[in-house]
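In: Based on what follows, work out the 3D shape:
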Amino acid sequence: METVIELKTEEQIKEAYPVMKQLRTHLTEEAYTDLVKDAREKDRYQLYAMKEEGEIKAVIGFKPMITLYYGHFVWVCDLVTDGSSRSSGYGEKLLDFVHQWTEKNEYTCVALSSGLNRSAAHRFYEEKMAYDKVSYVFKKDFS
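Out: Predicted coordinates for the structure are as follows:
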């Protein structure tokens, strides 16, 4: 049976690391855990997992935000399905969960960005989930 659960404890957050690492390959487990804790405390970040038979199949992280462009909306920061479970509907179910959370909490839309090289993800968002491509995201590093 599939279940969506919020990952709140350090143990739960660490349990999701092997799946999240498939998306955020640059993060060590310690850096990932520290960033999740920091984002939860300071930025209202929420982390959920889709579990089936006790095993994490997919993970989604999101946060409610306010900008002049979107107004009150939810930003999906992270969405990844375990490589061995892709195309099984887990990502769609987690994104549907966020859509329901968004409406229940009276936010107006859900937005996300996806790396330029992730064409399969783009097809998923546009064709399966009916998202519109509305902008490019630009980034400048200061490190």
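
In: all contacts plus neighbour counts: C-alpha atoms, from now on.
Out: OK.

In: hang on, Asp96 in a strand?
Out: No. Applying DSSP: H, G, I helix; E, B strand; the rest coil, one finds Asp96 to be helix, outside a strand.

In: residues near Phe72, how many?
Out: Careful, residue 72 is His; it's not Phe. His72: 17 surrounding residues under other C-alpha atoms under 10 Å.

In: The closest residue to it other than its chain neighbours: how many residues sit nearby?
Out: Of all residues not flanking His72 in the chain, Ile66 sits nearest, at 4.6 Å (C-alpha to C-alpha, 6 or more residues apart in numbering). Here the count is done by other C-alpha under 10 Å, and Ile66 has 12 residues near it.

In: next one: whichever strand or helix holds Ile66 to chain centre, how far?
Out: In the assignment (DSSP states H and E), Ile66 maps to strand 55-67. Computed by C-alpha atoms, centre = their mean, to the nearest Å, the chain-centroid distance of strand 55-67 equals 3 Å.

In: Sequence B follows; please return its structure for comparison with A:
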Amino acid sequence: MEIVNLPAGDPHWDAALPVLQQLRTHLGAADLEAVLSSEAQRPSFFAAFEGGVCLGVCGWRVIANTSAGRKLYIDDLVTADSARSQGIGAALLEHAEDLARRHRCAVLDLDSGVQRHAAHRFYLRERLDIVSFHFAESLQVDE
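Out: So this is what the prediction gives:
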């Protein structure tokens, strides 16, 4: 068996796309090309301040992938302990939604640790849905 990297334009895509479509039935060749030619996925941040005091921070990036196309992924969404339950998180999330629309994203997405019950109540209250399980494996990185 050979493992082949598949950059944009690789002729192996003629055979690989139909297999990928067994999982991502909505994915056409143009959709795949849009994912493969997407810009770098660097994190950006914004924060809420009042009188020079930071009340909350959001880290985000635009991602293109086969399951959602373009989406705004929130890496970090945190409200200062002293500012909780004052609408800061909702304001940050609303700003992220505005950014997602400006960046032509079809989805706003985030992961939340399974132990963060208060955060989960907040996300559900803010109309986010639980749409998947997230699986991860920690890997040893050679230095």
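
In: what's the counterpart of Asp98 of the second structure in the first structure?
Out: Alignment note: Asp98 of the second structure maps to Gln100 in the first structure; criterion TM-score structural alignment.

In: Now for the counterpart of His120 of the second structure in the first structure: which residues touch it?
Out: Aligning on TM-score structural alignment places His120 of the second structure opposite His122 in the first structure. Neighbouring residues of His122 of the first structure by C-alpha atoms under 8 Å, 6 or more residues apart in numbering: Ser114.

In: Contacts only, for the most centrally placed residue in the second structure.
Out: A centroid search over the second structure (C-alpha atoms, centre = their mean) returns Tyr73, at 2.1 Å, as the residue closest to the centre. Tyr73 of the second structure makes contacts with Trp60, Arg61, Val62, Ile63, Leu108, Asp109, Leu110, as judged by C-alpha under 8 Å, 6+ apart.

In: Show me what it aligns to in the first structure.
Out: Using TM-score structural alignment, Tyr73 of the second structure sits opposite Trp75 in the first structure.

In: Kindly report the same for Ile63 of the second structure.
Out: Ile63 of the second structure maps onto Met65 in the first structure, by TM-score structural alignment.

In: As a check, name the ranges of all strands in the second structure.
Out: Secondary structure of the second structure (DSSP state E): strands at 44-50, 53-65, 69-79, 107-110.

In: what does the shortest one contact?
Out: Same thing as strand 107-110 of the second structure. Against strand 107-110 of the second structure from outside (C-alpha under 8 Å, 6+ apart): Ala68, Arg70, Lys71, Leu72, Tyr73, Ile74, Asp75, Ala96, Glu97, Ala100.
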